[in-house]
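In: Could you look at this predicted model? Sequence included:
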Amino acid sequence: MQYQEITHHYGPRVHLVDNPFLSGLLAQLCSPQTFQPQINSLVEILYTHLISMVVTNEFDVEAFKIPTRMTEAHPGIELEGTRTARKQKAVCVNLARAGTFPSHLCYNFLHFALEPQNIRQDHIFAARITDLDHHVTGTHLGSVKIGGDVDGAHVLIPDPMGATGSTLVSSINYYKQKVQGTAKKFIALHLIVTPEYLKNVLTAHPDVVIYALRLDRGLSDKAVLRSPAGQHWDQEKGLNDLDYIVPGGGGFGEIMNNSFV
């Protein structure tokens, strides 16, 4: 393990990052006094760190031996070490619209670790389905652009806010049911998640690996908040009546795009 995690009871597939630097930046991102272009600058720093953690911990490694600029002067002496295995496959999934910029960041980052021909970016246009009381009841996948199979690939889904889990569940359902091949791993990369999100996603897809920089359960009772995360999972609450995260940071799709619809 290359970084600290918050102790919790959500199971081994959930990784809640404990990093004061990133926590401070995320708090700044959630402030009502933070606007563009600072918003996307903060998102870039946060997701660069997050994808680095995921590659380090979830991807295979290989040994390497290469010459350096000094090898000509000292023949036979080369650099040896380990690195991310370059022939692995990866797919970044853009969940428009909050996930568009994070997916692009992760897609670009992967080119420094893997062979470019083994990386691609897919696109899913998803929208919440709500009832008359504005509660989320599901996800509508408006259209998709899938560039091939996912056989043996790490499928990365960067989506800033893991609120209800409906979009992630629907997207993974689509890959498992409609896209050829069996993915090596489905990995979700979030800035914030709720206990409700974790329960819904892991119930539907217990094979998913989840990384998040923060867990928000701000509407839980005070006694629950004093307990370790997940110890009283069924009593934890991070969503308000409109299924927005509390304390959260508002609608990230809105603030990242300056489009409040």
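Out: Nice, I can see it. Source: prediction; values computed, not measured.

In: Please count neighbours and contacts with C-alpha atoms only from this point.
Out: OK.

In: mind listing the strands in the stretch 1-150 of the chain by residue range?
Out: Remark: strands assigned in the stretch 1-150 of the chain by DSSP state E, counting those that start in this stretch are 14-16, 61-66, 79-84, 89-96, 119-130, 136-145.

In: Check which residues of the longest one are buried.
Out: Buried residues in strand 119-130, counted by 16 or more other Cα atoms under 10 Å: 119-127.

In: Show me the two of those residues that sit farthest apart.
Out: Farthest apart among the buried residues of strand 119-130 by Cα to Cα are 119 and 127. That separation is 25.9 Å.

In: hmm, back to that, pipe the strands of the stretch 1-150 of the chain into CSV and attach distance to residue 161 per row.
Out: Shown next, in CSV, are these (distance: least, Cα to Cα, whole Å):
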stretch, distance to residue 161
strand 14-16, 14
strand 61-66, 30
strand 79-84, 28
strand 89-96, 11
strand 119-130, 13
strand 136-145, 14
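
In: deepest of these, which one?
Out: With neighbours defined as mean count of other Cα atoms under 10 Å, the strands of the stretch 1-150 of the chain peak in mean count at strand 89-96, which reaches a mean of 24.

In: Packing partners of that strand?
Out: Judged by 3 or more Cα pairs under 8 Å, 6 or more residues apart in numbering; DSSP states H and E, the packing partners of strand 89-96 are helix 100-110, strand 119-130, strand 153-158.

In: between that strand and strand 119-130, how big is the angle?
Out: Taking axes from the mean of the first three to the mean of the last three Cα atoms, to 10 degrees, one finds that strand 89-96 is oriented at 30 degrees with respect to strand 119-130.

In: Please compare the first structure with the one that follows:
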Amino acid sequence: MRIHQVDHPLIAHKLTQLRDENTTATGFRQLTNEIVQLLAYPATAKLPTAPKSVTTPVCETVGSELSGETPLIVPILRAGLGMLEGMSKFLPEAEVGFLGMVRDEQTLEIETYAERLPADLTGRHVFILDPMLATGNTMVAALHYLREAGAASLSCICIVAAPEGIAQLEEHAADLDVDLYIASLDEGLTETAYISPGLGDAGDRLFGTSS
């Protein structure tokens, strides 16, 4: 697994605002979209291209265009939905799928409760969206699910990550050839598995359901 912590003044500025408990749901959604687009820039750098001839107002020239299988964006429900708009604006050529996953409190296994993906992911580059990589269990399950469905390349885009989550990916998804793009590697998890300093409950803050 390759970890890319994107160090940029605009990301640091916007992330500070995102962390602020006084940021409204509207502001939180806007900042999330802006940060996602900044993370998407390096995350899409390896997409394949092919030469393309084009006629400008001055002359003919050769540029490039995206080639190969159509990229797929997969937000992890529900918090990942808050990242979809920003990613789709940055990569409008991509298709969109969805994964909903939850932990069974008795078996502690991750179960898939919702799935809307193309029938065949063979050769596809998949971008998985989740604002926070906490324990890493859900992301590991999602990565294996998508690889088994045929995905050729896997890129995770998370805003903040905990060392525990990264360790989980390194242990249980090392064979999947994954790129992880994050804005911040935070200190760690609290006793209740919240990332510290983190963002709080990103899903609640995105959709205005926090108390």
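Out: Good, I have the coordinates. Keep in mind it's a predicted model, so treat the numbers as computed, not measured.

In: returning to that earlier point: switch the helices and strands packed on strand 89-96 of structure 1 over to TSV; also include distance to residue 252 of structure 1.
Out: Below are those laid out as TSV (distance: least, Cα to Cα, whole Å):
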stretch	distance to residue 252 of structure 1
helix 100-110	11
strand 119-130	14
strand 153-158	13
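
In: what residues are up against the aligned residue in structure 1 for residue 74 of structure 2?
Out: Aligning on TM-score structural alignment places residue 74 of structure 2 opposite residue 93 in structure 1. Shown in contact with residue 93 of structure 1 (Cα atoms under 8 Å, 6 or more residues apart in numbering): 103, 121-124, 155-158.

In: roughly how far apart are the equivalent of residue 258 of structure 1 over in structure 2 and residue 14 of structure 2?
Out: Under the alignment (TM-score structural alignment), residue 258 of structure 1 pairs with residue 208 in structure 2. From residue 208 of structure 2 across to residue 14 of structure 2, the span is 19 Å (Cα to Cα, to the nearest Å).

In: Is it possible to get a markdown table of the buried residues of strand 119-130 of structure 1 that adds distance to residue 205 of structure 1?
Out: Supplementary listing: the buried residues of strand 119-130 of structure 1 in a markdown table, determined by distance: Cα to Cα, whole Å:
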| residue | distance to residue 205 of structure 1 |
| --- | --- |
| 119 | 24 |
| 120 | 23 |
| 121 | 22 |
| 122 | 20 |
| 123 | 20 |
| 124 | 19 |
| 125 | 21 |
| 126 | 19 |
| 127 | 20 |
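
In: Tell me the buried residues in the helix with the most length in structure 1?
Out: Longest helix of structure 1, by residue count under DSSP state H: helix 38-58. For helix 38-58 of structure 1, burial by neighbour count (16+ other Cα under 10 Å) applies to 39-40, 42-44, 46-48, 50-51, 53-56.

In: what's that helix packed up against?
Out: Taking 3+ Cα pairs under 8 Å, 6+ apart as contact, the helices and strands that helix 38-58 of structure 1 lies on are helix 20-29, helix 100-110, strand 185-193, strand 209-215, helix 252-257.

In: Measure how far it is from the centre of its chain, please.
Out: Helix 38-58 of structure 1 has its C-alpha centroid displaced from the chain centroid by 9 Å (Cα atoms, centre = their mean, to the nearest Å).

In: Now check residue 212 of structure 1 against structure 2: what is it aligned to?
Out: Match for residue 212 of structure 1 (TM-score structural alignment): residue 182.

In: for residue 171 of structure 1, same thing?
Out: Checking TM-score structural alignment: residue 171 of structure 1 goes with residue 142.

In: residue contacts, residue 20 of structure 2?
Out: Counted by Cα under 8 Å, 6+ apart, residue 20 of structure 2 has contacts residue 199.

In: how near is it to residue 27 of structure 2?
Out: 10 Å.

In: what's the answer for residue 33 of structure 2, then?
Out: Distance from residue 33 of structure 2 to residue 27 of structure 2, by Cα to Cα: 10 Å.

In: show me the contacts for residue 256 of structure 1.
Out: Residues counted as contacts of residue 256 of structure 1 (Cα under 8 Å, 6+ apart) are 36, 39-40, 98.

In: change it to 10 Å
Out: Residue 256 of structure 1 makes contact with 35-40, 43, 97-101, according to Cα atoms under 10 Å, 6 or more residues apart in numbering.

In: Could you do residue 161 of structure 1 as well?
Out: Neighbouring residues of residue 161 of structure 1 by Cα under 10 Å, 6+ apart: 98-99, 189-194, 197, 212, 214, 244-245, 248-253.

In: From these, keep the buried residues only.
Out: Using 16+ other Cα under 10 Å as the burial test, the contacts of residue 161 of structure 1 include 98-99, 189-194, 197, 212, 214, 244-245, 248-249, 252-253 as buried.

In: Map residue 80 of structure 1 onto structure 2.
Out: That one, residue 80 of structure 1, aligns with residue 62 by TM-score structural alignment.

In: Which residue, other than its chain neighbours, is closest to that match?
Out: Spatial nearest neighbour of residue 62 of structure 2, chain neighbours left out: residue 53 (4.4 Å); criterion: Cα to Cα, 6 or more residues apart in numbering.

In: State the distance from that neighbour to residue 59 of structure 2.
Out: 11 Å.

In: The closest residue to residue 71 of structure 1 other than its chain neighbours - how many residues pack around it?
Out: Using Cα to Cα, 6+ apart and skipping the chain neighbours, the partner closest in space to residue 71 of structure 1 is residue 77 (5.8 Å). By other Cα atoms under 10 Å, 14 other residues sit near residue 77 of structure 1.

In: And the residue nearest the centre of structure 1?
Out: Nearest to the mean C-alpha position of structure 1, by Cα atoms, centre = their mean, lies residue 189 at 0.8 Å.

In: Please look at that one and residue 50 and confirm they touch.
Out: Yes: using Cα atoms under 10 Å, residue 189 of structure 1 is in contact with residue 50, at 7.2 Å.
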